[in-house]
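Asker: predicted model, plus sequence, below.
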Amino acid sequence: MPDLTIPRAESAYSYPLLIKNLLDAPVVSNPDQEIVYRDRMRYSYRTFRERVCRLANALEKLRVKPGDTVAVMDYDSHRYLECFYAVPMLGAVLHTVNVKLSPEQILYTIDHAEDDILLVHADFLPLLAQIRGRIDTVRAMVLLQDEPVSPPEGLEFAGEYEALLAEADRHYEFRDFDENIRATTFYTTGTTGLPKGVYFSQRQLVLHTLGTMAALASAPSQGRFHTGDVYMPITPMFHVHAWGVPYIATSLGVKQVYPGRYAPDVLLDLIEKEGVTFSHCVPTILHMLLNHPDIEKRDLSRWKVLIGGSALPKALCARALELGIDLYSGYGMSETCPVLTLAQVPEAELGSDNELEIRCKTGRPLPLVDLRIVDEQMRDVPADGESVGEIVVRAPWLTQGYLKDQRNSEQLWRGGYLHTGDVACRDAKGYVKITDRIKDVIKIGGEWISSLELEDLLIQHPAVAEVAVIGDPDPKWGERPLALVVPQGELDEKALVTHLKGFIDRGLMSKQALLLKVKLVEQIDKTSVGKINKRLLREKHAGRV
């Protein structure tokens, strides 16, 4: 085959896809735009650029070099955003530590990632004190604080974050390097085994930023994220780079608001005071906010919210729409950087009977996402809205494996596609709808019942505050659905089965769902990022009712 490579002038510049290049346009075109941290810090993009340079110089003074790993334990803050840029722009790797894990799991991730430098918020010092002396790789720690604190005895720090930045030069010339080097690492909060490390290159993060930005901005109105918005994440920045949206927000040069530790009053106050118009979160966080006693007094009519992490219940979506919130779903996972689909509503469907259904679907794939729904032989299932299979994907921003875990990496990528483990169907218009996780499908006789669809119907009962459905072993049926219900008011099993029968009679659920068993509980166990922890629920409740 002939060499078809394009000819290049000898002095032509080969523009690498590096994180540093995401920062240039907003600093030039919108340097006075604001970045806000609670009620504690407010500065311009111009100052942000200077602080990124100061942080880079401070890290170099701590002997950080390309290939080293810098770990961060912090709330959602301006500091975290600065680390999103300065660390990979040095050619180092940013490890966003999941502070919701147990001390032993955090120790495992720090050692497994081979962290060299650890930046830690004062609130997490008691946690760190539990594992001190057992951290093998970290050679220096930096203290992050909102108020002056005295570190516990035995913990030594190279300095305090703001003091180190104040001493550092505000100029730094960031070099070019290979766009395929690793930029970030974090650990999945899977419900089995040890956390798995996923990783992304500079190129992948840039492409994810551009692809997701294009998709979010493509809608004429509904769910659109654009330069006039005010952004505030309500997904932890340690979790998949806060879904990558801080990179998008910075690239667009929009006002950004970082809430620190999540508290309902603080979040709602910031939305109103700072004029927040775009956020993202998991359903449990939104549920918490919408149950705030003052929610009816708040003006949320300009707020757009992207929901991910787990299925969006129709009842929650309907309640949000009543309050004027523009709510819709997206889909991805830790291994996919994460965004793969968005459930934006076409203009023609706004106000129609289908609008709620579309908002709660998984959505349509982003540009550059090759998403298939396949059977066990990797054959595509029909796009008829009913046939189900596993979602498998290819995209330029998917993790290429699990860190130091060849066996699970090959299992993830078997057949040349990344296997999500999610069961879904697709309709003729291209909308994907996840019906369950493969491991969470309830197998009654020879029929599969979706635990997510059952949850969506049960939550519509007025006496149900929260619900999770798992499979309960049964000698006759194999499994029966067990609904773990947090009640709000009087509730019994008969009332829920009667409620469910109404949907079965309308053809919205298989009659096998009438085998439902109900157990009232005080709370539903969640993972560290707010997802329902069905593995733990099965361990605690299956076979015990």
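Answerer: Noted; the coordinates are in hand. Values in this document were obtained by computation on a predicted structure and should not be read as measured data.

Asker: only C-alpha atoms from now on, for both contacts and neighbour counts.
Answerer: Fine.

Asker: contacts only, for the residue most central in space within the chain.
Answerer: Per C-alpha atoms, centre = their mean, the C-alpha nearest to the average position across the chain is that of residue 243, at 4.5 Å. By C-alpha atoms under 8 Å, 6 or more residues apart in numbering, residue 243 lies in contact with 235, 237, 337, 338, 339.

Asker: second one coming, line it up with the first:
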Amino acid sequence: MFTPMMTTPLTITSLMHHAERVNGLVEVVSVTADNPRHRYTYRDAFKRARQLANALKTLGLKPGDTVGTVAWNDYRHLEIYYAVSCSGMVCHTLNPRLFPEQLEYIINHGEDQWICIDPTLVPLIEPLKDKIPKVKGFIVMTDEAHMPDTKLDQVLCYESLIAEQSDQFDWPELDENTPAALCYTSGTTGNPKGVLYTHRSTLLHCYASICADVFGLSIKDVALPIVPMFHVNGWGMVYSAPMVGTKLVMPGPKMGDGETLCTLINEEKVTVSAGVPTVWLALLNYLQQSGSKVESLQRITSGGAACPFVVYDEMRSKYDVDVQIGWGMTEMNPLGTYNGNCPPALESLPQEELDQLRLKAGRPVFGVDIKIEGEDGQELPWDGKSSGAIKVRGPWIINEYFHYDKPTLDDDGWFETGDVGCMDEWGYLQITDRLKDVIKSGGEWISSIELENCAVNHPDVAEAAVIGLPHPKWSERPLLVVVMKEGKTIDKQEMLGWLEGKVASWWIPSDCVFVDELPHTATGKISKKDLRVQFADFQWSE
């Protein structure tokens, strides 16, 4: 066969080699449990990754084995990412916010051999030690001076382990389809399911994410990835930043602390950041209370849940920060659509319409094919109003779940995301709901997401959720559940009245209840499943 071009495999190892040689002097800054501000370079990081690779080999680990991590965003976690995957092993990030039973399940299901663990998270794993028999030992990510007392067996100190090793390592030549990382869904229905990323899927995702109309990272940027590295590989920023030479600032266990984030942004001159809406609300609250500014910050990406208008509006109007929206999921590595740069033809829209456009999930990134499918299985037009199930396919989208005995794709090779939405003629995706959360009242669909967005825009509301509950007349009706900001109170009539004129009148919930807090999943999303259980016996007042 005539092959006019080279067929160099797309591997994380090749990315690492490039980053070390070309961007090796770029800084990596971390907050860790044992150092409030650690700093070194990419060259230092990959030198230590080679030491770690040697250490893992001495522990008997071999290509194909799985190494778990229970850790925050910091430099040691970065080293583990590269040392494990580039050795031909699988880096399995464990979400410390999962329930113990879920952690036990995914450690066993993922067949973790060793687990690298942040010292602050050791107590989380200790109760599981007799329930995870395949795990041979634990590597605590600190130095000897900060090693915690623990009941775990076979415990090693990270710094002592790698200090004994050579900084030279002969990385294996890997096929680009070699598995590199394992991440599990949050398990909102049944057990969490594993998604196994390959070197190829990771590199292609990385190329897409650095495009100008997506994250647009460059060597001029300083990136603060607040989205956890245990959540879909930190949206890939730990790969894309080294690829282009972006300085990384990693917040460690302080990723949800508004004051720490503000300090890091200002002192490290952060230009771009990424996180879920709750993080941006925390940062906004701190900025408002302290009177601080974030003058270096140019743009943020909000994903994982619908972005409240208040985040978009206040970041833009008060702090001159562009808010960009991303949509995807664990099964998509996670990038699917992105709402960054606006097509010039749409920039002249009235401000209210432009704001609505900028809060949509965005346009498909090249590499992601999307279709909207109706209840009859037929593809719907991109007309901005025909809503149906969102299906996707592409080179960094799941083909099958890890060790799962049911089909993952439909008969035509598409993955059904579980989201409901529509596409307009410019290719903008509007997420209207999750399939399992959409409310059907009197035969008509109601979007819980749109109702929630309207409710949370009330200046006194901290958080809001809408669920559908059985109704004797309408089959289902929406119930609004609200958490007020500290020190604020309003009555039910005022809250429901706030929605009038903002949504269709028949969409307005039939009742409203106030609670101290809402249940959340391990990834920070509101758990509708738990809310439905909590209000299973709710009685309508009408």
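Answerer: Happy to help now that I have it. Computed from a predicted structure; not experimentally measured.

Asker: quick one: TM-score?
Answerer: Scored against TM-score structural alignment, normalised by the length of the second structure, the superposed chains reach a TM-score of 0.93; 525 aligned residues with a C-alpha RMSD of 1.8 Å.

Asker: and of the contacts of residue 243 of the first structure, the nearest to residue 183 of the first structure?
Answerer: Nearest to residue 183 of the first structure, judged by C-alpha to C-alpha, of the contacts of residue 243 of the first structure is residue 337 at 12.1 Å.

Asker: what do we get in the second structure for that closest one?
Answerer: When the second structure is aligned by TM-score structural alignment, residue 337 of the first structure is paired with residue 333.

Asker: mind listing what's buried along stretch 492-510 of the second structure?
Answerer: 495, 496, 499, 507, 508, 509 (16 or more other C-alpha atoms under 10 Å).

Asker: do I have it right that the last one meets residue 496?
Answerer: Yes - taking contacts as C-alpha atoms under 8 Å, residue 509 of the second structure lies within contact range of residue 496: 7.2 Å.

Asker: counterpart of residue 92 of the first structure in the second structure?
Answerer: Using TM-score structural alignment, residue 92 of the first structure sits opposite residue 89 in the second structure.

Asker: my read: that match touches residue 57, true?
Answerer: No - Residue 89 of the second structure is beyond contact range of residue 57, at 10.6 Å (criterion: C-alpha under 8 Å).

Asker: more crowded one of the two?
Answerer: Taking other C-alpha atoms under 10 Å, residue 89 of the second structure and residue 57 do not tie; residue 89 has more neighbours (21 against 12).

Asker: identify the residue nearest residue 209 of the second structure in space, chain neighbours excluded?
Answerer: residue 215 (5.6 Å; C-alpha to C-alpha, 6 or more residues apart in numbering).

Asker: how about the counterpart of residue 50 of the first structure in the second structure, what does it touch?
Answerer: Aligned counterpart of residue 50 of the first structure in the second structure: residue 47 (TM-score structural alignment). Listed by C-alpha under 8 Å, 6+ apart, the contact set of residue 47 of the second structure reads 167, 168.

Asker: how about a cut-off of 6 Å?
Answerer: By C-alpha atoms under 6 Å, 6 or more residues apart in numbering, the contact list for residue 47 of the second structure reads residue 167.

Asker: how much space between it and residue 167 of the second structure?
Answerer: Separation of residue 47 of the second structure from residue 167 of the second structure (C-alpha to C-alpha, to the nearest Å): 6 Å.

Asker: now the residue nearest to residue 209 of the second structure, what's its secondary structure?
Answerer: Recorded secondary structure, residue 215 of the second structure: coil (DSSP: H, G, I helix; E, B strand; the rest coil).

Asker: measure it to residue 223 of the second structure for me?
Answerer: 10 Å.

Asker: more neighbours, the two?
Answerer: Neighbours were counted for residue 215 of the second structure and for residue 223 using other C-alpha under 10 Å; residue 223 has more, 27 against 23.
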